[in-house]
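1. below is the structure, and that's it, no one-letter string:
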């Protein structure tokens, strides 16, 4: 089915990264439940909330600092290298698609990226290593070195607007594809999860590879409930 497709739109979620050792947000006993992200408005309004957000951020980073791309990531990278898939749309924030060899342009990050920080005022990128040294030495996160603005992990927090550029790119890709390949997404987090349904409604075939059932299984042309690595090992070149 993939070989026959003219344009494949890849769409990945947490399941592709759990095989790399990155905790799933919704699994029972997930460390994310003990270190929940601070809502965006609370982060903006309270210096104490910002300190706690960064403390939780570094705790979570330590849990999967050694994570490496899985067979699923490498399979997606091979599909992009073959020309079948222009880019992969991801809900993940771990940067593992880039670590598998993809360029930033080949990864459409709907929920941002947790491997660096950005100033909420001027947008300048700041590296986490420097922020962490400052935070652990002083107890407070630093301000932007350019404008003095608030620094935040470059992820989309609850209550924060979705990024316009990536959302437009995702919609364009889903509108033009003739096959949408969903990998490791529970398809319950909106608005991101609406994209595969949008592709199907626009005439694309829908393939879902996920360990557990999803709300879109009934409309899919093919559903594979299996370990992602075992499915995608065939695509790794």
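-> Yep, that arrived. Quick caveat: nothing in here was measured; it's all calculated off a predicted structure. Residues are numbered from 1 along each chain as shown.
2. only C-alpha atoms for contact and neighbour calcs from this point on.
-> Fine.
3. and after the lengthiest strand in the chain, which helix or strand comes next?
-> Longest strand in the chain, counting residues (DSSP state E): strand 112-119. Using DSSP states H and E, the helix or strand that follows strand 112-119 towards the C-terminus is strand 125-126.
4. how about the next helix or strand after that following strand: buried residues?
-> Using DSSP H and E, the helix or strand that follows strand 125-126 towards the C-terminus is helix 128-138. Within helix 128-138, the residues scored as buried using 16 or more other C-alpha atoms under 10 Å are 128, 131, 132, 135.
5. any chance of the residues you listed in a markdown table with distance to residue 155 as columns?
-> Below are the buried residues of helix 128-138 laid out as a markdown table (distance: C-alpha to C-alpha, whole Å):
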| residue | distance to residue 155 |
| --- | --- |
| 128 | 13 |
| 131 | 15 |
| 132 | 17 |
| 135 | 19 |
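6. take this one as well and set it beside the first:
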């Protein structure tokens, strides 16, 4: 069965959410505009998340998984998803389902013209502290990268696999995906999407790693930008 679109679902200790993730993504797959599959990336969970994704993958051929030997972090999980996806389009959604899988369709409408389309959360249902820290972190990142994106932390994205697989990932780079596509002379776009409150499980980020982490990562990005190798082959002899 040839799929065209892989939805990555990184997860760490998301046992309370996974059956709902299966239900919602299964519903989306049945009416998606392109042939779609799901790839869970278990980032060393210590609860029953691995057992659940194993069961989900056994009963539904459109669901696959990979599992790390320990916890490596979100950027590593996304990188592994990029490496293992074998479709021309790759999407990303968080396992907390604070964004709606149906909104992938809003992003897919533009992916022909653009190389990465990212959601921009509207009417966010997070706490005041979380919203404020996200606003500050996005402002810091935008001032360094000049990528024009208002919400790179939105966990709903679609990227062409050719661009995704050329991104040299490092810790924290999941916040810089639009900027990394721009370094490849790609085109990026942001689209408003819906946002919901988390109803199960616990958030993995807190005030310190929402602010200190992005600031440190910005300096790493500037180094990478100066050193980034980009070329375009004009002709070759097969």
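-> Ah, there it is. Bear in mind the structure is a predicted one, so any value in this text is a computation, not a measurement.
7. TM between them?
-> The TM-score (TM-score structural alignment, normalised by the length of the first structure) is 0.32; 118 aligned residues with a C-alpha RMSD of 5.2 Å.
8. re the thing from before, farthest-apart pair in the buried residues of helix 128-138 of the first structure, please.
-> Within the buried residues of helix 128-138 of the first structure, 128 and 135 form the most distant pair, 10.1 Å apart (C-alpha to C-alpha).
9. hang on, the earlier thing: pick the one among the buried residues of helix 128-138 of the first structure closest to residue 166 of the first structure.
-> residue 128 (22.6 Å).
10. against which helices or strands is the longest helix along the first structure packed?
-> Secondary structure of the first structure per DSSP state H: the longest helix is helix 47-63. Judged by 3 or more C-alpha pairs under 8 Å, 6 or more residues apart in numbering; DSSP states H and E, the packing partners of helix 47-63 of the first structure are helix 40-45.
11. which parts of the helix it packs on are buried?
-> Residues 40, 43 are the ones in helix 40-45 of the first structure that count as buried (16+ other C-alpha under 10 Å).
12. of the buried residues of helix 128-138 of the first structure, which is the nearest to residue 165 of the first structure?
-> residue 128 (23.5 Å).
13. please list all residues in contact with that closest one.
-> 115, 116, 117 (C-alpha atoms under 8 Å, 6 or more residues apart in numbering).
14. if we use 6 Å, what do you get?
-> residue 116 (C-alpha atoms under 6 Å, 6 or more residues apart in numbering).
15. so which elements touch whatever helix or strand residue 231 of the first structure lives in?
-> Using DSSP H and E, residue 231 of the first structure sits in helix 228-232. For helix 228-232 of the first structure, the packing partners by 3 or more C-alpha pairs under 6 Å, 6 or more residues apart in numbering; DSSP states H and E come out as helix 71-82.
16. buried stuff in whatever helix or strand comes next after the helix it packs on?
-> Where DSSP H and E defines the elements, the next helix or strand beyond helix 71-82 of the first structure is strand 88-90. Neighbour counts over strand 88-90 of the first structure (16+ other C-alpha under 10 Å) mark 88, 89, 90 as buried.
17. might one say that the second one is in contact with residue 112?
-> It stands for residue 89 of the first structure. No. Counting by C-alpha atoms under 6 Å, residue 89 of the first structure stays clear of residue 112, with 11.2 Å between them.
18. burial of residue 220 of the second structure, as a residue count?
-> 15 (other C-alpha atoms under 10 Å).
19. please apply the same query to residue 116 of the second structure.
-> 29.
20. separation between it and residue 180 of the second structure?
-> Look at residue 116 of the second structure and residue 180 of the second structure: by C-alpha to C-alpha, to the nearest Å, they are 10 Å apart.
21. what of residue 160 of the second structure?
-> For residue 160 of the second structure relative to residue 180 of the second structure (C-alpha to C-alpha), the value is 13 Å.
22. cool, residue 224 of the second structure as well?
-> 10 Å.
23. now residue 214 of the second structure
-> Using C-alpha to C-alpha, we find residue 214 of the second structure at a distance of 15 Å from residue 180 of the second structure.
24. of those two, who's got more company?
-> Between residue 214 of the second structure and residue 180, counted using other C-alpha under 10 Å, the more crowded position is residue 180 (25 against 22).
25. the more buried one should be in a helix, yeah?
-> Yes. Counting by DSSP: H, G, I helix; E, B strand; the rest coil, residue 180 of the second structure is found in a helix.
26. closest to residue 34 of the first structure out of the buried residues of strand 88-90 of the first structure?
-> For these, the minimum distance to residue 34 of the first structure (C-alpha to C-alpha) is 24.1 Å, reached by residue 90.
27. quick one: residues contacting that closest one.
-> Neighbours of residue 90 of the first structure in contact, by C-alpha under 6 Å, 6+ apart: 11, 12, 109.
28. quick one: contacts for the first one?
-> For residue 11 of the first structure, the contacting residues are 88, 89, 90, 182, taking C-alpha under 6 Å, 6+ apart as the criterion.
29. can you do 8 Å?
-> 88, 89, 90, 91, 180, 181, 182, 183, 185, 196.
30. show me the contacts of residue 90 of the first structure that map onto strands.
-> 11, 12, 109.
31. tell me how many other residues crowd the last one.
-> By the measure other C-alpha under 10 Å, the count of residues near residue 109 of the first structure is 26.
32. let me know whether it touches residue 96 as I believe.
-> No. In this structure residue 109 of the first structure lies outside contact range of residue 96 using C-alpha atoms under 8 Å: 11.4 Å.
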